[in-house]
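# sequence? don't have it. structure:
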């Protein structure tokens, strides 16, 4: 069990490498991953089940202790990322399928890897976990509503279809994870130790399947989509950080806001795009998953060196 836990920690710490590696393999050998396309939604459900298994009561105690700061992070996330996505689509006149994919990933809740990046950045981890939990719980209503509001100009959007999908792949698995947590008792910790390995394995297969299904379109439009993803993610980090600064938050909490705003649950984006739109619409989510782990790691490394500015009278 110790060896498996050590392997799981290694997989979690090198997540960005595995995502990038499998994305490249899927691009050059799409036949290996095409049969896995139907597994995208169930695999995301496994990841969300793991999230439910790790949620603790004190994660939500943070909401009661500092409600306005958690609310600020959640509001900033669901305003900044969808807004930046819509603006980029308008300014760059993106093709409909790509535009919907960019908006879709912008409307997703905070990414599961963001908490790790906040910890590495020496940010306020308790605040980050609370923001991630709240945005995930709000996603069943806000994500389909925002996609319908912002993306309907490009392609038809079914609010009820998106809502039902999110209930299936987010809410139900999280509830099952919470139930399993109670049933397992002390053994829950053993399950949690191997979760990074399970989550990484599921996400790299999801990304591989999305890349394989869209290989020809990525060859045609991949650089454009990657440029949009980099801008989207970068503005998320920047505006999240300066939102915290505008409201007078200390440095550790500004770091948390930057990560929680700029990093998305791109696995959910890929699953929703594949189920409701097209393989091409899932590409922004796939590339976002690769890029935000790289950029988040770089930003967290820089954040570790940033010190709180001394107050001057």
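Cool, the structure landed. On a predicted model such as this, the values are computed, not experimentally measured, just so you know.

# Could you use CA atoms for every contact and neighbour count after this?
Will do.

# Can you identify each of the helices in the stretch 201-313 of the chain by residue range?
Counting by DSSP state H, counting those that start in this stretch, the stretch 201-313 of the chain has these helices, from start to end: 215-246, 251-262, 266-276, 279-305.

# possible to save those as JSON lines with mean neighbour count?
Output for the helices of the stretch 201-313 of the chain, formatted as JSON lines (neighbours: other Cα atoms under 10 Å):
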{"stretch": "helix 215-246", "mean neighbour count": "18"}
{"stretch": "helix 251-262", "mean neighbour count": "29"}
{"stretch": "helix 266-276", "mean neighbour count": "26"}
{"stretch": "helix 279-305", "mean neighbour count": "23"}
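
# Figure out which of these is closest to residue 102.
helix 279-305 (5.6 Å; Cα to Cα).

# Helix 215-246 and the closest one, what's the angle between them?
With axes from the mean of the first three to the mean of the last three Cα atoms, to 10 degrees defining the directions, helix 279-305 sits at 40 degrees from helix 215-246.

# Just put the helices of the stretch 201-313 of the chain in JSON lines and tack on distance to residue 169.
Supplementary listing: the helices of the stretch 201-313 of the chain in JSON lines, determined by distance: least, Cα to Cα, whole Å:
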{"stretch": "helix 215-246", "distance to residue 169": "24"}
{"stretch": "helix 251-262", "distance to residue 169": "21"}
{"stretch": "helix 266-276", "distance to residue 169": "8"}
{"stretch": "helix 279-305", "distance to residue 169": "16"}
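
# who wins for proximity to residue 38 among those helices?
Among these, if distance is taken as Cα to Cα, the winner is helix 266-276, at 9.3 Å.

# Give me the contacts around that closest one.
Counting by Cα atoms under 8 Å, 6 or more residues apart in numbering, helix 266-276 makes contact with 40-41, 44, 101, 104-105, 108, 111, 161-162, 165, 203, 206-207, 210, 279, 281-286, 288-289, all of which sit outside it.

# Repeat the analysis, applying 6 Å as the threshold.
By Cα atoms under 6 Å, 6 or more residues apart in numbering, the surrounding residues in contact with helix 266-276 are 40-41, 105, 281-282, 285, 289.

# can you give me the helices in the stretch 51-200 of the chain?
57-65, 67-92, 96-106, 114-120, 125-151, 159-166, 172-184, 188-213.

# try this one side by side with the last:
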């Protein structure tokens, strides 16, 4: 997929809107939550920023992926959270404040970690084949522009016009999901001739990544003695990746659309597994694991 309207205009605008919408629900107090709920925040961040890339690397090595798709999976693993995880946490009645805090802090940190993880993965899986290596400082600035700036603008808007921002936030979140759907469909249609092959290659590994990270997130939260609401939040934050950002990095920054395929397929899978998780919660499968 060469550069076109989707990758050069629509995708950056959609990502800007998504991150702006996230900022509409953020205040400085959310960043201070690291001092209010240090254990939950620390566990969530370590799982997102350390465990996720490690799991992604293990699965990329274990499954028989082409070098491009292996790097694409690592890009996905390096992009935790996003406004989608906040919406799903809200629908599952998790600790939304914790979810937003993890998303906000990880969004700041990943402007540094994404170039590191992606470059290491590219060198390992592609070696000399990879001529599109991410320049570190330039990439940090580019990711900051498409994430930190719109989030900051959303926070400023909320600070001065809180009532309007609260109304806008709800609509923008659902609009964000709609835009994500359009992006996924557009990528899959563009690569339709290779779609069946791509599903065969990365369908299993994306499902495994999603289920494994959700399971690990819930398990770690149990071991830490967190309450059910916090467990839900960490499960979703660790198990639901920022597919839109991963697609933007693959198609816009790297101009390597095949690397966006894992993120596109994963973005479909994550809604199915989130629905299953919601069903298990509703059926009180985890009743015996609730904190007293």
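Here it is on my side, so go on. Keep in mind that this is a model prediction, so the values were computed, not measured.

# who wins for proximity to residue 18 of structure 1 among the helices of the stretch 51-200 of structure 1?
Using Cα to Cα as the measure, helix 188-213 is the one of the helices of the stretch 51-200 of structure 1 that comes nearest residue 18 of structure 1, at 6.8 Å.

# Just give me the match in structure 2 for residue 213 of structure 1.
The equivalent of residue 213 of structure 1 in structure 2 is residue 190 (alignment by TM-score structural alignment).

# how close does that match sit to residue 218 of structure 2?
Summarising the geometry, the distance separating residue 190 of structure 2 from residue 218 of structure 2, computed by Cα to Cα, to the nearest Å, is 36 Å.

# now residue 231 of structure 2
If you go by Cα to Cα, the gap between residue 231 of structure 2 and residue 218 of structure 2 works out to 6 Å.

# Likewise for residue 136 of structure 2?
Separation of residue 136 of structure 2 from residue 218 of structure 2 (Cα to Cα): 33 Å.

# quick one on the thing from earlier: closest to residue 51 of structure 1 out of the contacts of helix 266-276 of structure 1?
Scanning the contacts of helix 266-276 of structure 1 for proximity to residue 51 of structure 1, where the rule is Cα to Cα, the winner is residue 41, at 15.5 Å.

# got the contact list for the alignment partner in structure 2 of residue 50 of structure 1?
Using TM-score structural alignment as the criterion, residue 50 of structure 1 maps onto residue 21 of structure 2. Contact partners of residue 21 of structure 2, counting by Cα under 6 Å, 6+ apart, are 169, 172.

# Residue 21 of structure 2 is in what secondary structure piece?
helix 11-24 (DSSP states H and E).

# Pull out the buried residues from that helix.
Using 16 or more other Cα atoms under 10 Å as the burial criterion, the residues of helix 11-24 of structure 2 that qualify are 11-12, 14-24.

# Need the counterpart of residue 112 of structure 1 in structure 2.
Structural correspondence for residue 112 of structure 1 with respect to structure 2 (TM-score structural alignment): residue 83.

# One more: residue 290 of structure 1?
Using TM-score structural alignment, the equivalent of residue 290 of structure 1 in structure 2 is residue 268.

# And for residue 131 of structure 1?
In structure 2, the position corresponding to residue 131 of structure 1 is occupied by residue 102, as judged by TM-score structural alignment.

# ok, its match to residue 8 of structure 2 distance?
Distance from residue 102 of structure 2 to residue 8 of structure 2, counting by Cα to Cα: 29 Å.

# And the two? Which one has more around it.
Neighbour totals were compared for residue 102 of structure 2 and residue 8, and residue 102 leads with 30 against 16 (other Cα atoms under 10 Å).

# coming back round to it: highest average neighbour count across the helices of the stretch 51-200 of structure 1?
Relative to the other members of the helices of the stretch 51-200 of structure 1, helix 96-106 carries the highest mean neighbour count by mean count of other Cα atoms under 10 Å, namely a mean of 28.

# how big is the angle separating that one from helix 125-151?
150 degrees.

# can you pull the contacts of residue 147 of structure 2?
So, once contact is read as Cα under 6 Å, 6+ apart, residue 147 of structure 2 ends up touching residue 19.

# actually residue 96 of structure 1, not the one I typed
Under the criterion of Cα under 6 Å, 6+ apart, the contact list for residue 96 of structure 1 reads residue 154.

# After alignment, which residue of structure 2 pairs with it?
In structure 2, the residue paired with residue 96 of structure 1 is residue 67, using TM-score structural alignment.

# quick one: the match of residue 213 of structure 1 from residue 171 of structure 2, how far?
Look at residue 190 of structure 2 and residue 171 of structure 2: by Cα to Cα, they are 29 Å apart.

# And for stretch 219-231 of structure 1, what's in contact with it?
Counting by Cα under 6 Å, 6+ apart, stretch 219-231 of structure 1 makes contact with residue 288, all of which sit outside it.

# One more pass at 10 Å, please.
Surrounding stretch 219-231 of structure 1, the residues in contact under the criterion Cα atoms under 10 Å, 6 or more residues apart in numbering are 27, 84-85, 88-89, 92, 94-95, 98-99, 101-102, 105-106, 214-216, 218, 232, 234-237, 280, 283-292, 295.

# Map residue 149 of structure 2 across to structure 1 for me.
Structural alignment (TM-score structural alignment) places residue 149 of structure 2 against residue 172 in structure 1.

# Do I have it right that that match meets residue 49?
Yes: checked against Cα atoms under 10 Å, the pair residue 172 of structure 1 and residue 49 is within contact range at 8.2 Å.

# any residues in contact with both of the two?
residue 178.

# Closest to the centroid, which residue in structure 1?
What sits nearest the mean C-alpha location of structure 1, by Cα atoms, centre = their mean, is residue 265, with 1.9 Å.

# coming back round to it: which member of the buried residues of helix 11-24 of structure 2 is positioned nearest residue 93 of structure 2?
Nearest to residue 93 of structure 2 among the buried residues of helix 11-24 of structure 2 is residue 22, at 18.0 Å by Cα to Cα.

# Does that closest one touch residue 172 like I think?
Yes: checked against Cα under 10 Å, the pair residue 22 of structure 2 and residue 172 is within contact range at 8.5 Å.

# Now list whatever residues contact both of those two.
With Cα under 10 Å, 6+ apart, residue 22 of structure 2 and residue 172 have common neighbours residue 83.

# picking up where we left off before, between the helices of the stretch 201-313 of structure 1, which one is nearest to residue 149 of structure 1?
Within these, the stretch nearest residue 149 of structure 1 is helix 266-276; the backing value is 15.7 Å (Cα to Cα).

# tilt between that closest one and helix 188-213?
Going by the same axes, to 10 degrees, helix 266-276 of structure 1 makes 50 degrees with helix 188-213.
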